[in-house]
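A.B. asks: What would the 3D arrangement of this be:
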Amino acid sequence: MAAELEACRNLLDQRNALAEQAMKAEIALVRTIRERICPLLSKQADGANANDRNELTIDYQALIDCRHKAEEHLLRSQRVLYVNRQQFRFYTAAGAKLARQADGLDQELPDRECSQLR
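C.D. replies: Presented below is the predicted three-dimensional model:
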């Protein structure tokens, strides 16, 4: 039983690492579009993220609105390459490939042994 649990943990760790890499690819894409749509606001947000002592006042509602505009732009201009099991859309080839791999590992997880870890 301990060996099965360890195997489950290893699969979950692999799946989570792939899913994280896939998400990072998509986050970078949206960020690039956001920077194009709202360059000043994006620069302020990046500066605030780099600075632990958030000295800048950021209009978070404007940042959220800009993020939504970037996502809408993606929906209109890019083809969805993959939708994962959580219904997250992947537009980049790298993100789609990694997400498929993560979902594939998720399929390998035996239900009985790994259900408590999910």
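
A.B. asks: CA only for contacts and neighbour counts going forward, please
C.D. replies: Noted.

A.B. asks: ok, residue 104 - contacts?
C.D. replies: For residue 104, no residue meets the contact criterion (CA atoms under 8 Å, 6 or more residues apart in numbering).

A.B. asks: mind listing what's buried in the longest helix anywhere in the chain?
C.D. replies: In the chain, with assignment by DSSP state H, the single longest helix is helix 2-37. Within helix 2-37, the residues scored as buried using 16 or more other CA atoms under 10 Å are 7-9, 11-12, 14-16, 18-19, 21-23, 25-26, 29-31, 33-35, 37.

A.B. asks: The helix or strand following that helix vs helix 2-37, what angle?
C.D. replies: Where DSSP states H and E defines the elements, the next helix or strand beyond helix 2-37 is helix 39-50. Calculated by axes from the mean of the first three to the mean of the last three CA atoms, to 10 degrees, helix 39-50 forms an angle of 140 degrees with helix 2-37.

A.B. asks: Another sequence for comparison is provided below:
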Amino acid sequence: MAAEVEACRNLLEQLNALAEQAMKAEIALVRTTRERICPVLSQQADGANANDHNETTIDYQALIECRRKAEEQLLRSRRVFYVNIQQFRFYTAAGAKLARQADGLMQQMQDQECPQLR
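C.D. replies: Now for the predicted structure:
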């Protein structure tokens, strides 16, 4: 039983690492697209993230709208390489490859009836 729990724990750690790497590729793509659409707002948001004591007031509703537009533009202009188990779209080949691997680990965890999935 302890060996099964350890195996599940290892699978979960691998899954989380792959998912994190896959998401980073997609976040970078959306960010680049957002920066093209709303350069000033993106710069303000990046500055606020870099410095918690930033005095600049950010229009978060505008930032949300800008991100939505960036995601819409990606959906119209780029091929979706993969849609994962959670229905998240991957527009980069690297992100899609990692997401497929993560989904494979998720399936392994389900097959092994890992308690982390219950």
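
A.B. asks: Which residue numbers in the second structure does the longest helix of the first structure align to?
C.D. replies: Under the alignment (TM-score structural alignment), helix 2-37 of the first structure falls on residues 2-37 in the second structure.

A.B. asks: from the middle of its chain, how far away would the matching stretch be?
C.D. replies: Its chain's C-alpha centre and that of stretch 2-37 of the second structure lie 7 Å apart, by CA atoms, centre = their mean, to the nearest Å.

A.B. asks: cool, stretch 25-41 of the second structure as well?
C.D. replies: For stretch 25-41 of the second structure, the distance to the chain centre is 14 Å (CA atoms, centre = their mean).

A.B. asks: Report how many residues lie close to the closest residue to residue 34 of the first structure other than its chain neighbours.
C.D. replies: Of all residues not flanking residue 34 of the first structure in the chain, residue 70 sits nearest, at 5.2 Å (CA to CA, 6 or more residues apart in numbering). If you count neighbours by other CA atoms under 10 Å, residue 70 of the first structure ends up with 21.

A.B. asks: How about the one 4 residues further on?
C.D. replies: Here the count is done by other CA under 10 Å, and residue 74 of the first structure has 16 residues near it.

A.B. asks: gap between it and residue 97 of the first structure?
C.D. replies: 18 Å (CA to CA, to the nearest Å).

A.B. asks: Residue 41 of the first structure now?
C.D. replies: Separation of residue 41 of the first structure from residue 97 of the first structure (CA to CA) stands at 31 Å.

A.B. asks: Go over the secondary structure and confirm residue 79 of the second structure is in a helix.
C.D. replies: No. According to DSSP: H, G, I helix; E, B strand; the rest coil, residue 79 of the second structure belongs to no helix; its state is coil.
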